[in-house]
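# Let me see the structure of the following:
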Amino acid sequence: MRLPFHLFPIAIALCLSFSLTHTSARFFPNISSIPPSLVPNLTASVPTAWDAFQKFGNCQAGDKVEGLAKLKKYFNYFGYIPNLPSNFTDDFDDDLQSALKTYQKNFNLNVTGELDEPTIQHLVKPRCGNPDIVNGTTTMNSGKPTSSNTSNLHTVAHYSTFPGTPVWPPNRRDLTYAFLPENKLADDVKAVFLRAFERWSAATPLNFSETTSFYTADIKIGFFRGDHGDGEPFDGVLGTLAHAFSPPSGRFHLDLDEDWVITGDISTSSVTSAVDLESVAVHEIGHLLGLGHSSVEEAIMFPTISSRTKKVELASDDVLGIQSLYGANPSYNGTSGSSTPSTQAPETSAAGDHLTSAPRLWGLSALLAVGFLLLSF
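Here you go, the predicted structure:
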């Protein structure tokens, strides 16, 4: 039986509507523009993937507490327990204690090996999805000496790089970036990324320009929800905010479920889930260029950032790190300020990885195929 001709447009529209659901992220021009109807319980705490960690207060070695297995999975994801067995338990064992001590050192906490309150409050903060430790080694808090004679830079650095120190090759200093077409980003959102790129180009010989050719761009930026085909699924509001892969992969993914704010004083917001887009973008671009995480809390490359926080200026540690990879911009004056200032109105990141096909393109093709199959009956 064939579908009546007058129902053809409806069938096609249904296919398209299903395939394009949730391809556009939620952006707000400024914090006051978030409507209450879109964000329920604005002033209440927003449940996150790691809220359950709050109940582990003062746990210590030898304890057994329901849910500790989830904390071990967290530490495995970020590299602190590299070889987690498939049958891991809720026991506070030696692996968990060792992971805690390393985590506490990396984040400048008292190294107790216990789940004390300061450690728990740090564990539940939103953060980058890139691991702090790759292949079992960490250099976040190694205190590397530097040879810089610049008076405004620290003499000890805590930046890190990816294993093997991958960088963009010398013949690629003018890099292009593009946005996933399905996200349909407005110009004011794209302008946030332009400002973020400019902060890194101010300190280095690198230049960045937007192109409309997504699949041939050096850097490919997309907003995704949940499992999006790269082995690093997002987890909803807060939790992991974004991740990016080391050179020359160029993959830069952000969580579609966040409440992204474009401009304005985000610190005054009563919306507990508000995330400053430029702050996250500047951090992830550091990964795209070859930097790992830093233990300097003021640094852009520090792994965590609380909601309702804006941090976009490169710190001395960031500058030391990026200039160790690419050298200095001869015109650099010690600040990373964008020429267009804002006004009120993620072995997961290995070098050489290639872009996986966007899941929504496959979904679109499949659903259209089903739709046209229906038309043939």
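# going forward, measure contacts and count neighbours with C-alpha atoms only.
Noted.
# residues touching residue 180, list them.
Going by Cα atoms under 8 Å, 6 or more residues apart in numbering, residue 180 touches 214, 220, 221, 222, 223.
# Quick one: end-to-end length of stretch 303-315, please.
Distance across stretch 303-315, first residue to last, is 14 Å (Cα to Cα, to the nearest Å).
# In that stretch, which of the residues would be classed as buried?
For stretch 303-315, burial by neighbour count (16 or more other Cα atoms under 10 Å) applies to 303-315.
# any residues touching it, and which ones?
Contacts with stretch 303-315, where a contact means Cα under 8 Å, 6+ apart, come from 125-128, 132, 196, 199-200, 238, 266-269, 271-276, 278-279, 282, 293-294, 298-300, 335-337.
# Run a quick neighbour tally on the closest residue to residue 291 other than its chain neighbours.
With Cα to Cα, 6 or more residues apart in numbering as the criterion, residue 291 has its nearest non-adjacent residue at 4.5 Å, and that residue is residue 161. Neighbourhood size, residue 161 [other Cα atoms under 10 Å]: 24.
# Same question for residue 145.
Residue 145 has 11 neighbouring residues, counting by other Cα under 10 Å.
# that older thread, residue 11: which of the buried residues of stretch 303-315 is nearest?
Residue 11 has its nearest neighbour among the buried residues of stretch 303-315 in residue 307, at 41.8 Å by Cα to Cα.
# Quick check, central residue of the protein?
Per Cα atoms, centre = their mean, the C-alpha nearest to the average position across the chain is that of residue 242, at 2.1 Å.
# dump the residue contacts of that one.
127, 128, 129, 234, 252, 253, 254, 255, 280, 284, 346.
# what ranges do the helices span in the chain?
In the chain, the segments counted as helices under DSSP state H are 8-19, 68-77, 94-106, 117-123, 187-201, 277-288, 316-326, 359-376.
# from these, which stretch is densest packed?
Most buried of the helices of the chain, by mean neighbour count (mean count of other Cα atoms under 10 Å): helix 277-288, with a mean of 25.
# Contacts for it, please.
Helix 277-288 is contacted by residues 128, 192-193, 195-197, 199-200, 219, 241-252, 260-262, 292, 300-301, 310-312, 322 when judged by Cα under 8 Å, 6+ apart.
# at 6 Å what do you get?
192, 196, 244-247, 250, 260-262, 300-301, 310-312 (Cα atoms under 6 Å, 6 or more residues apart in numbering).
# Which of those residues fall in strands?
When strands are assigned by DSSP state E, the members of the contacts of helix 277-288 inside them are 244, 260, 261, 262.
# follow-up on the earlier one: which of the contacts of helix 277-288 sits closest to residue 173?
Distances from residue 173 to the contacts of helix 277-288, taken by Cα to Cα, are shortest for residue 247, at 12.3 Å.
# what about that closest one, how many residues close to it?
The number of residues packed near residue 247 is 25, by other Cα under 10 Å.
# Could you also give me the structure for this next sequence, so I can compare it with the first?
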Amino acid sequence: MALKNSPILGLQSFLLLVVMFMLPSLLFTKPNGEPFSFLENLQGSHQGQKLEGVCKLKRYLEKFGYLQYNDHSTHANDEEFDDQLESAVKVYQLNYGLNETGTLDSRTMEMMLRPRCGVPDIINGTTRMRSGKMKRHQPGPLSFHIAPQFAFFKRRQKWPYTLTKASLTYRFRSSVEVIDLQTLRPVIAQAFAKWAFVIPFTFSEAQESQTHWNITIGFHKLDHGDRHAFDGPGGILAHAFAPTIGWFHYDADENWSPNPNTNQIDLESIAAHEIGHVLGLEHSAIPEAVMYGLFSAGEQKRELHSDDILGIRTLYGLDR
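So this is what the prediction gives:
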């Protein structure tokens, strides 16, 4: 027997249509505001205080490798600025050449609020990133130099390599179209060329007929299936994975440009940095290095620093 029309069925149908219409926006809503803006309310905070937002600070430092509570800790999810958090802040300050106060002073806040690479500074509890401060090299009033600050992934992962040549291929695969390939191709080729100039690698785009390639480059939003979700505009700009995974992802929610103004992020500078990760380098503590993990809108850092060059050549055994 056919169902008769009823007000209840009509209302249910209407509500179902409303939910179906709203579902995409519910699933893909961007976070409100800048992802790191919560830090602004914590300036001056220190050990012993209880403040709203401290829990988010713990998540921030945990995300970038500075903090790891054990399973039995009572402070992992509370708002207390405890001893372990103070120690984590001090390590962050050490890595970025700041005074190691353990307090969220204005200089520390300035650094933490900057957009950055999503690759942690500390991986598996081990930091190979060190302060980029000037260090004494030999006796004498002018005998200072910048010590090497490059770092490798813990197991020194790298691509298979011989002393003759290594050839890696890449392909573009995005879930969101942000920059057309005609614009993106020369930018990426130029970034690869900077690394190819200092190590005997060749990098070329894979042909569409090829079923295997080494490096995948693309734009993605929020949770995009690699267990390292992006966070909307600001915050994390991009991330990449150690050899030989070969994934390099831009955050599609950023304001990207091949020729950035003061409100845009430079495509090539970020590509040069993430390619460094793809090849096996971690973050450097030298602000002028391509492998430095923090960025600013409008900044262009497309040329490899001597620290980047020494790091990649050391990793591949070229400076023995």
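# TM-score of the superposed pair?
Superposed pair, TM-score by TM-score structural alignment, normalised by the length of the second structure: 0.79. Supporting alignment: 271 aligned residues with a Cα RMSD of 2.3 Å.
# ok, back up a step: which of the contacts of residue 242 of the first structure has the most neighbours?
Using other Cα under 10 Å as the neighbour test, the contacts of residue 242 of the first structure are led by residue 284, with 30 neighbours.
# what's the spacing between that one and residue 219 of the first structure?
Using Cα to Cα, we find residue 284 of the first structure at a distance of 11 Å from residue 219 of the first structure.
# What of residue 121 of the first structure?
Distance of residue 121 of the first structure to residue 219 of the first structure, computed by Cα to Cα: 34 Å.
# repeat for residue 128 of the first structure
18 Å.
# quick one on the thing from earlier: need the counterpart of the residue nearest to residue 291 of the first structure in the second structure.
The alignment partner of residue 161 of the first structure in the second structure, by TM-score structural alignment, is residue 152.
# Its match is in contact with residue 281, isn't it?
Yes - the pair residue 152 of the second structure / residue 281 is scored as a contact, 4.7 Å apart, by Cα atoms under 6 Å.
# quick revisit: from the contacts of helix 277-288 of the first structure, which is closest to residue 376 of the first structure?
residue 250 (41.8 Å).
# my guess is the closest one contacts residue 219, does it?
Yes - with contact defined as Cα under 6 Å, residue 250 of the first structure counts as touching residue 219 (4.1 Å).
# For the stretch 101-250 of the second structure, which segments are assigned as strands?
Listed in chain order, the strands of the stretch 101-250 of the second structure (DSSP state E, counting those that start in this stretch) span residues 116-117, 135-136, 144-145, 166-172, 201-205, 215-220, 236-240, 247-251.
# Make CSV out of those and add distance to residue 52 of the second structure.
Rendered in CSV, the data for the strands of the stretch 101-250 of the second structure read as follows (distance: least, Cα to Cα, whole Å):
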stretch, distance to residue 52 of the second structure
strand 116-117, 24
strand 135-136, 39
strand 144-145, 42
strand 166-172, 42
strand 201-205, 48
strand 215-220, 31
strand 236-240, 23
strand 247-251, 28
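# Among those, which comes closest to residue 94 of the second structure?
Ranking the strands of the stretch 101-250 of the second structure by proximity to residue 94 of the second structure (Cα to Cα) places strand 135-136 first, at 13.9 Å.
# Packing partners of that closest one?
strand 144-145 (3 or more Cα pairs under 6 Å, 6 or more residues apart in numbering; DSSP states H and E).
# Kindly spell out which helices and strands sit in contact with the strand it packs on.
Using 3+ Cα pairs under 6 Å, 6+ apart, strand 144-145 of the second structure is in contact with strand 135-136.
# Distance check, the equivalent of residue 116 of the first structure over in the second structure against residue 98 of the second structure.
Counting by TM-score structural alignment, residue 116 of the first structure corresponds to residue 105 in the second structure. Distance from residue 105 of the second structure to residue 98 of the second structure, counting by Cα to Cα: 10 Å.
# Residue 171 of the second structure too?
Counting by Cα to Cα, the separation of residue 171 of the second structure from residue 98 of the second structure is 40 Å.
# quick one on the thing from earlier: who touches the residue nearest to residue 291 of the first structure in this structure?
Residue 161 of the first structure makes contact with 290, 291, 292, according to Cα under 6 Å, 6+ apart.
# Top of the residues you listed by number of neighbours, please.
Ranked by the number of neighbours (other Cα under 10 Å), these place residue 292 first, at 30 neighbours.
# Would you confirm that that one contacts residue 160?
Yes - using Cα under 6 Å, residue 292 of the first structure is in contact with residue 160, at 4.8 Å.
# The match of residue 116 of the first structure - nearest residue in space that isn't next to it in sequence?
Using Cα to Cα, 6+ apart, the closest residue to residue 105 of the second structure is residue 44 (5.1 Å).
# Would you confirm that that neighbour contacts residue 102?
No - the pair residue 44 of the second structure / residue 102 is not scored as a contact, 10.1 Å apart, by Cα under 6 Å.
# Would you mind measuring from the aligned partner of residue 71 of the first structure in the second structure to residue 35 of the second structure?
Counting by TM-score structural alignment, residue 71 of the first structure corresponds to residue 57 in the second structure. Distance of residue 57 of the second structure to residue 35 of the second structure, computed by Cα to Cα: 12 Å.
# Mind telling me what residue 200 of the second structure corresponds to in the first structure?
When the first structure is aligned by TM-score structural alignment, residue 200 of the second structure is paired with residue 205.
# Just put the buried residues of stretch 303-315 of the first structure in JSON lines and tack on distance to residue 78 of the first structure.
Output for these, formatted as JSON lines (distance: Cα to Cα, whole Å):
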{"residue": "303", "distance to residue 78 of the first structure": "10"}
{"residue": "304", "distance to residue 78 of the first structure": "12"}
{"residue": "305", "distance to residue 78 of the first structure": "16"}
{"residue": "306", "distance to residue 78 of the first structure": "18"}
{"residue": "307", "distance to residue 78 of the first structure": "20"}
{"residue": "308", "distance to residue 78 of the first structure": "23"}
{"residue": "309", "distance to residue 78 of the first structure": "22"}
{"residue": "310", "distance to residue 78 of the first structure": "23"}
{"residue": "311", "distance to residue 78 of the first structure": "22"}
{"residue": "312", "distance to residue 78 of the first structure": "23"}
{"residue": "313", "distance to residue 78 of the first structure": "25"}
{"residue": "314", "distance to residue 78 of the first structure": "24"}
{"residue": "315", "distance to residue 78 of the first structure": "23"}
